[in-house]
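Peer 1: The sequence isn't on hand, but the structure is:
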């Protein structure tokens, strides 16, 4: 039965669909929290040359893949049902997009963890200069993932705009980090091999940032119905 308000006809939302959306949001939140743990432990493994911890990060990527698979199964189930509203279907499709981006972020973190032995088995006196940028940018990625959980928990789009802002800042920091790595090599050519490993990790973190920025765009579309895909290199900040 439709609810009439003047000339506007508003269709009632389906309660079971609300429940399914809540379930999907919950899975996204759990998946994001798992990624935060993965990143934290990867950075810890790099800092303390903990090969066992790095290996556990790589092995635990199957959990991220399992979350992705479960979300996709739920999404297909929702899309296969009749009677859902167009806005709700668009929301479900964005949830699928977010899950894809989170899964790709997990792959990048796994690649990061797999590169740790190449850096930590070298002369530890080289470590501070080579790894400073990695830890700084890794910290920015962690903030972005935390902003993501804040959006999913509060449904506050302001946090999504802040997430976009951090993504733009992270992109700038990566470029600065690459320049610094190259400067180190010019000063000391013996650092070429470890610097290349550090550059590889910086590029994985850069891709993590790109995935997070895409997620920010999906979240803004879900919450504000604003499509900012054409403005990913702009700086839409809300305070």
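Peer 2: Happy to help now that I have it. The model shown is predicted, which means the values in this text are computed figures rather than measured ones.
Peer 1: make it CA atoms for all contacts and neighbour counts henceforth
Peer 2: OK.
Peer 1: Please name the residues that touch residue 216.
Peer 2: 148, 160-161, 163-164 (CA atoms under 8 Å, 6 or more residues apart in numbering).
Peer 1: Would you report which members of those are assigned to strands?
Peer 2: Among the contacts of residue 216, the subset assigned to strands under DSSP state E is empty.
Peer 1: Using JSON lines, lay out those together with distance to residue 183 and neighbour count.
Peer 2: Formatted as JSON lines, those follow (distance: CA to CA, whole Å; neighbours: other CA atoms under 10 Å):
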{"residue": "148", "distance to residue 183": "34", "neighbour count": "24"}
{"residue": "160", "distance to residue 183": "35", "neighbour count": "31"}
{"residue": "161", "distance to residue 183": "34", "neighbour count": "23"}
{"residue": "163", "distance to residue 183": "30", "neighbour count": "29"}
{"residue": "164", "distance to residue 183": "29", "neighbour count": "30"}
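Peer 1: where's the most centrally placed residue in the chain, which helix or strand?
Peer 2: Centroid-nearest residue in the chain, with CA atoms, centre = their mean: residue 212, separated by 3.9 Å. Using DSSP states H and E, residue 212 sits in helix 192-224.
Peer 1: Got another one to weigh against that:
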């Protein structure tokens, strides 16, 4: 009988770059069933910003894991080494920044195909902001300046994603309008502080580091409207 690994990804509304309590980072690590998971940070969306990389390393070096970084703007791995490196990870953590630029760079280097392969191998994929947007079929983004819809993504998660649903002015209204008009498919709106785990395309766990933060399912409704449904979230402590 052939073993088929579970395909898992997590949308994060926080973590090492925005929070001080490390609750979401600990939650991510707890979802990997090994004692010292290998965690690779992919900072492409920020242009491989050095301060962002150091922030990741400063947080994850103090945890029970083996952190590493994949830079693409000064890439030092050939294609075979790049594939071997990514497929040796237990978790791949994608940082925030510009979603559209990140997807373009990934495709130029073949990272989009490797992430799909990693996903199919059972490696946990996760990320914040652009690093949450990228996994879906489409997303809500400020990649082009004003808030807009981006009908582009890796398509590993059915539907669309909207990050910063509660914290950035206009996000909630603009995302609902995009879903209502079918510019984006129905999807998931992530408030800051939330973590959402999907297994084989289905929501299997949602958590929050703050009592008020929620994950929402946003669907089109008759009359050119959209509806949102709050998902139960377990409070992390």
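Peer 2: Structure's in. What do you need? These figures come from a predicted structure and were not determined experimentally.
Peer 1: Superposed, how do the two chains score by TM?
Peer 2: TM-score for the superposed chains, counting by TM-score structural alignment, normalised by the length of structure 2: 0.28, backed by 121 aligned residues with a CA RMSD of 6.3 Å.
Peer 1: hang on, the earlier thing: from residue 192 of structure 1, how far off is the residue nearest to the centre of structure 1?
Peer 2: Residue 212 of structure 1 is 30 Å from residue 192 of structure 1, where distance means CA to CA, to the nearest Å.
Peer 1: try residue 170 of structure 1
Peer 2: 24 Å.
Peer 1: So these two - more neighbours on which side?
Peer 2: Taking neighbours as other CA atoms under 10 Å, residue 170 of structure 1 and residue 192 compare with residue 170 leading, 24 against 15.
Peer 1: Now do the helices for structure 2: every range, in order, please.
Peer 2: 23-30, 50-60, 79-87, 99-109, 111-120, 130-133, 171-180 (DSSP state H).
Peer 1: Check structure 1 too.
Peer 2: Going by DSSP H, structure 1 shows helices at 15-47, 51-59, 61-79, 86-120, 127-154, 157-187, 192-224.
Peer 1: Am I right that residue 177 of structure 2 is in contact with residue 221?
Peer 2: No: with contact defined as CA atoms under 8 Å, residue 177 of structure 2 and residue 221 do not form a contacting pair (10.9 Å).
Peer 1: Give me the more crowded residue out of those two.
Peer 2: residue 177 (19 against 13).
Peer 1: which residues touch the more buried one?
Peer 2: So residue 177 of structure 2 contacts 225-226 (CA under 8 Å, 6+ apart).
Peer 1: Residue 52 of structure 1 now?
Peer 2: Residue 52 of structure 1 touches nothing, counting by CA under 8 Å, 6+ apart.
Peer 1: picking up where we left off before, minimum distance to residue 66 of structure 2: which of the helices of structure 2 has it?
Peer 2: Closest approach to residue 66 of structure 2 among the helices of structure 2 is made by helix 50-60 (7.7 Å; CA to CA).
Peer 1: Who are the packing partners of the closest one?
Peer 2: strand 66-69 (3 or more CA pairs under 8 Å, 6 or more residues apart in numbering; DSSP states H and E).
Peer 1: What is the strand it packs on packed up against?
Peer 2: Using 3+ CA pairs under 8 Å, 6+ apart, strand 66-69 of structure 2 sits against strand 38-42, helix 50-60.
Peer 1: Let's see that with 6 Å instead.
Peer 2: In terms of contacts (3 or more CA pairs under 6 Å, 6 or more residues apart in numbering; DSSP states H and E), strand 66-69 of structure 2 is packed against strand 38-42.
Peer 1: Could you name the helices and strands sitting against the strand it packs on?
Peer 2: strand 66-69, strand 91-94.
Peer 1: what angle separates it from helix 79-87?
Peer 2: Relative orientation of strand 38-42 of structure 2 and helix 79-87, computed by axes from the mean of the first three to the mean of the last three CA atoms, to 10 degrees: 120 degrees.
Peer 1: so strand 38-42 of structure 2 versus helix 23-30, what angle?
Peer 2: Going by the same axes, to 10 degrees, strand 38-42 of structure 2 makes 130 degrees with helix 23-30.
Peer 1: Pull out the buried residues from strand 38-42 of structure 2.
Peer 2: Under the neighbour-count criterion of 16 or more other CA atoms under 10 Å, strand 38-42 of structure 2 has 38-42 buried.
Peer 1: Report the angle between that strand and helix 50-60.
Peer 2: Counting by the same axes, to 10 degrees, strand 38-42 of structure 2 lies at 160 degrees to helix 50-60.
Peer 1: possible to save the helices of structure 2 as a markdown table with distance to residue 150 of structure 2?
Peer 2: Below are the helices of structure 2 laid out as a markdown table (distance: least, CA to CA, whole Å):
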| stretch | distance to residue 150 of structure 2 |
| --- | --- |
| helix 23-30 | 26 |
| helix 50-60 | 25 |
| helix 79-87 | 26 |
| helix 99-109 | 8 |
| helix 111-120 | 17 |
| helix 130-133 | 9 |
| helix 171-180 | 10 |
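Peer 1: quick one, which of the ones you listed is packed in tightest?
Peer 2: Highest mean neighbour count among those (mean count of other CA atoms under 10 Å): helix 130-133, with a mean of 28.
Peer 1: dump the residue contacts of the closest residue to residue 68 of structure 2 other than its chain neighbours.
Peer 2: Nearest residue to residue 68 of structure 2 in three dimensions, chain neighbours excluded: residue 40, at 4.7 Å (CA to CA, 6 or more residues apart in numbering). When contacts are counted by CA atoms under 6 Å, 6 or more residues apart in numbering, residue 40 of structure 2 touches 67-69, 92-93.
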